[in-house]
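*Asks:* Model the structure of this input:
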Amino acid sequence: MKTGYQEKKLVTTAIYHVFTFLFACVMIYPLVWMVMSSFKNTNEIFRTAASLLPERFSFENYKVGWKGFAGYGFGNFFKNSFIIAGLSTVGAVISSAVVGYGFARIDFKFKGFWFACMLLAMMLPFQVIMIPQYIIFNKMGWVGSYLPIIVPQFFGQGFFIFLNVQFIKGIPIDLDEAARMDGCSIYSIFIRIILPLVKPSLVTSAIFSFMWRWDDFLAALLYLSDPLKYPVSYALKMFSDPTAGSDWGAMFAMATLSLIPIFFIFLTMQKYLVEGIASTGIKG
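*Replies:* Coordinates of the predicted model:
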C-alpha cells in the first residue's frame, strides 16, 4: 500500500515528465516543421504553414536542391564541409589534448598566467577578433582558401583544452610516477597512459568541434569567395534571394540533409559525450 509521501512523489514525477514532454514538443516543432516542409512545394509551404503534414509527399525539392545552383551541386558542398569539419576536428582534438596535458601535468614558468590567458581568450566572442584575424590572414595571402578556417584549429581550442585539463587532473598521478620508474618519458606517458584514459574527453571534443565547424557560416562568409569551395552552411544561403523568389522547398530539403551527419554522430557517440561531460564535472 502506497504511503502519502510515495503518492505525492509519484504525482510530482508525473507532472515533471508531462511538462518536460510538452516543452520538448515546443522545442522540436520548428525542426519537424522544416523536415515536413521539405516534402511540400514552395507555394504550399506558406499557404498551409499551420499544417504540419504536406498534402502530398514529394521528393522534387530534394532533386532540385541536390542540383545546387550555377552548375555547382550539393554533393560538392557536402564534400567541402566534410573536408573543413574533418581536418579542423583532427587538429583541434590533437592540439588541445597536448596543451591540456602540459597544463595538467608539466610544471613550467608562468603556468598560471598562461592558463589564465587561455581562459580569457576562450571567453572572447569571435566578433571581437574577427577583423584583426581577417587583416592578418589577408596579409598572409590565405583569404580565399580553407587555411584561415582550418589552420587555427591546430593550435588548440580553449574549451577543449580546459576540458582535457579537468579530465587529466582526475587521473591519479601515481600512474605517471610508475611509468617514469619504468623509463617512460613525458611523451611516452602522454601517448601510452594519458591518451587511452581520456578517450571520453577526446570524443566529446571531437563531437563539439565537428558540429561547430559543420555549422560555421560566418567563417565561410568572411574567407571564401569561390562557390566551388563553399561548405553546406554557406551554400544554403544561395537559395535565398531577396530580389527574386526564394526556393524555400529546396532550401529546407538540403537543410534537412545537412542535419543527418550531426544526428548520426550524436546518436553513435552519445555515450562518450555524456561520460566525458559528467566525468569532467565530477573530477574537476
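
*Asks:* CA atoms for contacts and neighbours, from now on please.
*Replies:* OK.

*Asks:* Tell me how many other residues crowd residue 91.
*Replies:* Counted with other CA atoms under 10 Å, the neighbours of residue 91 add up to 22.

*Asks:* same thing with the one 5 residues further on?
*Replies:* By other CA under 10 Å, 27 other residues sit near residue 96.

*Asks:* hang on, it packs against residue 156?
*Replies:* Yes - between residue 96 and residue 156 there is a contact under CA atoms under 8 Å: 4.3 Å.

*Asks:* in this structure, which helix has the most residues?
*Replies:* helix 248-283 (DSSP state H).

*Asks:* got the contact list for the residue minimising distance to the centre of the chain?
*Replies:* Nearest residue to the geometric centre of the chain (CA atoms, centre = their mean): residue 211, 2.0 Å. Taking CA atoms under 8 Å, 6 or more residues apart in numbering, we find residue 211 in contact with 85, 262.

*Asks:* Proceed likewise with the subsequent sequence, for comparison:
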Amino acid sequence: MTLIRPRWSSHLFLTVFSLIMIYPVIWWVGASLKPLDEMRLPAIWPSAPMWSNYSEGWNFSAQYSFTHFFANTLLMEIGNVFGGVVTAALVAYGFARVNFKLRGMWFAILLLTMMLPTQVTIIPQYILYNSIGLVDSYVPLVLPHFFGGGAFFVFLIVQFIRGIPRDLDEAATIDGSSVYGIFLRIVFPLIKPALVTVAIFTFVWSWDDFFAQILYLSSVEKFTVALALRMFIDQFEIQWGQLLAMSLLSVLPSVVLFFLAQKHFVEGIATTGLKG
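*Replies:* Alright, predicted model coming up:
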C-alpha cells in the first residue's frame, strides 16, 4: 500500500498539471469557433460553433488562399531542414573526428557565436542581402541554413558523434575507406536521432520566425503562413474567429512532425553528451 499511494498521488498531480497546461489550447479551439460577438464571453465553448470561421479564414482573400501560403512556407522549410541537417552534420563531423590545426580554437569561436544576440547581426545581414538584390526573396531565409545550420546544432551533433566508438572509424580505415566514406557509411547512419532533433528544431524555429520573414518578404505572393495571419488585422477590425482558426491550423505541421519523429527526438536529446 505504501508503494501504491505515492504512485496514485503522482498520477493525480500529473493529470491536474496536464489539464492546467492544456487549458489554453482548449480555449484556443473553442475561441476559433466563436462568432465575433461571443469573443468577450467567459464561456470556453461557443453556444453555436461557427465552423465557417475555418472555411472563410482559409479563403479570406479573393486572390490568395492559405493553400498558397502553406505551400510557400513548406517550400522554404524543405530548404531550411535539408541545408541545416546536412551542413550541421558535416561541420560537426569535422570538429569531432578530423584533426586539423587550431581545431579547439575554431570550435570555441563557434560556441561563442551562440552568445551573440540576433539583433547585433540582423542589420549587417540586411544591408548585405539588400546590396546584392536578394531582399523580397527566400534566399536570406534559407541560405544561412546551408552554412553549418547553426552553432547549437553543430555542438549537439558533435556531442553525439563523440559517443560513437572510434574503433569503427579505425576498422573502416583499415578496409580502405576515406574520411568521407567513414562519414557517409558509418557515422551518418548512427547519428540519425541527433539529425532528427536538428530537423525538428530547424523546422519549428524557422516556421515561427516571424521577425526575419517580415523583414525580408514584402510581396504578398511570397508571404508565409506567419505573415498571412497578420493580414487578418487591419486598421478598423480584427476577424478574431478566422484569425484564431488559421493560427490553430498553422501550428499543426509542427505538432504532426513532432509526434511522427517523437521516438528519435527523445532519443537524440537523451543520448546527446554521453560518451561511449
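
*Asks:* measure the closest residue to residue 210 of structure 2 other than its chain neighbours to residue 58 of structure 2 for me?
*Replies:* Spatially, and ignoring its direct neighbours in sequence, residue 210 of structure 2 is nearest to residue 226 (6.0 Å; CA to CA, 6 or more residues apart in numbering). Going from residue 226 of structure 2 to residue 58 of structure 2 by CA to CA, to the nearest Å gives 14 Å.

*Asks:* same deal with residue 120 of structure 2?
*Replies:* Residue 120 of structure 2 is 37 Å from residue 58 of structure 2, by CA to CA.

*Asks:* Same drill for those two, tell me which one is more crowded.
*Replies:* It is residue 58, of residue 120 of structure 2 and residue 58, that has more neighbours when counted by other CA under 10 Å, with 19 against 9.

*Asks:* And the equivalent of that one over in structure 1, how far from residue 259 of structure 1?
*Replies:* Matched by TM-score structural alignment, residue 58 of structure 2 corresponds to residue 66 in structure 1. Going from residue 66 of structure 1 to residue 259 of structure 1 by CA to CA gives 15 Å.

*Asks:* Kindly report the same for residue 168 of structure 1.
*Replies:* Residue 168 of structure 1 is 32 Å from residue 259 of structure 1, by CA to CA.

*Asks:* which residues does the residue lying closest to residue 142 of structure 1 once chain neighbours are set aside contact?
*Replies:* Leaving aside its sequence neighbours, residue 142 of structure 1 sits nearest to residue 148 (CA to CA, 6+ apart; 6.3 Å). By CA under 8 Å, 6+ apart, residue 148 of structure 1 lies in contact with 137, 142, 223.

*Asks:* you'd agree residue 148 of structure 1 is in a helix?
*Replies:* Yes - with DSSP: H, G, I helix; E, B strand; the rest coil as the criterion, residue 148 of structure 1 is part of a helix.

*Asks:* what lines up against it once you look at structure 2?
*Replies:* Under the pairing rule here (TM-score structural alignment), the equivalent of residue 148 of structure 1 within structure 2 is residue 140.

*Asks:* Tell me the span between the first and last residue of stretch 216-232 of structure 1.
*Replies:* Stretch 216-232 of structure 1 end-to-end distance (CA to CA) = 9 Å.

*Asks:* Which positions within it qualify as buried?
*Replies:* Residues of stretch 216-232 of structure 1 classed as buried by neighbour count (16 or more other CA atoms under 10 Å): 216, 217, 219, 220, 223, 224, 227, 229, 230, 231, 232.

*Asks:* Quick check: the two most widely separated of the residues you listed?
*Replies:* Greatest spatial distance among these (CA to CA): 216 and 227, at 15.9 Å.

*Asks:* Residue 92 of structure 1 contacts residue 155, correct?
*Replies:* Yes - here residue 92 of structure 1 reaches residue 155: they are 7.1 Å apart, a contact under CA under 8 Å.

*Asks:* Show me which of those two is the more surrounded one.
*Replies:* The residue with more neighbours, out of residue 92 of structure 1 and residue 155, is residue 92; 27 against 15, by other CA under 10 Å.

*Asks:* What residues does that one make contact with?
*Replies:* Applying CA under 8 Å, 6+ apart to residue 92 of structure 1 gives the contacts 153, 154, 155, 156, 157, 160, 205, 206, 209.

*Asks:* counterpart of residue 270 of structure 2 in structure 1?
*Replies:* So residue 270 of structure 2 corresponds to residue 278, using TM-score structural alignment.

*Asks:* for residue 23 of structure 2, same thing?
*Replies:* So residue 23 of structure 2 corresponds to residue 29, using TM-score structural alignment.

*Asks:* what's the neighbour count on its match?
*Replies:* Neighbours of residue 29 of structure 1 under the rule other CA under 10 Å: 13.

*Asks:* Next: the one 4 residues further on.
*Replies:* One way to gauge burial is a neighbour count; for residue 33 of structure 1, by other CA under 10 Å, it gives 17.

*Asks:* Hmm, residue 52 and it touching each other?
*Replies:* Yes - using CA under 8 Å, residue 33 of structure 1 is in contact with residue 52, at 5.9 Å.

*Asks:* how close does the helix or strand hosting residue 65 of structure 1 sit to structure 2?
*Replies:* Using DSSP states H and E, residue 65 of structure 1 falls within helix 60-67. Here the mean offset of helix 60-67 of structure 1 against structure 2 after fitting is 0.9 Å, by mean CA distance after the TM-score superposition for structure 1.

*Asks:* now the angle between helix 248-283 and that helix, please.
*Replies:* 80 degrees (axes from the mean of the first three to the mean of the last three CA atoms, to 10 degrees).

*Asks:* what packs against helix 60-67 of structure 1?
*Replies:* helix 74-105, helix 248-283 (3 or more CA pairs under 8 Å, 6 or more residues apart in numbering; DSSP states H and E).

*Asks:* Rebuild the ones you listed as CSV, extending it with distance to residue 38 of structure 1.
*Replies:* Below are the helices and strands packed on helix 60-67 of structure 1 laid out as CSV (distance: least, CA to CA, whole Å):
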stretch, distance to residue 38 of structure 1
helix 74-105, 16
helix 248-283, 5
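
*Asks:* Residue 8 of structure 1 is nearest to which of those helices?
*Replies:* helix 248-283 (29.8 Å).

*Asks:* got the buried residues for the closest one?
*Replies:* Residues of helix 248-283 of structure 1 classed as buried by neighbour count (16+ other CA under 10 Å): 248-258, 262, 266, 269, 272-273, 275-277, 279-280.
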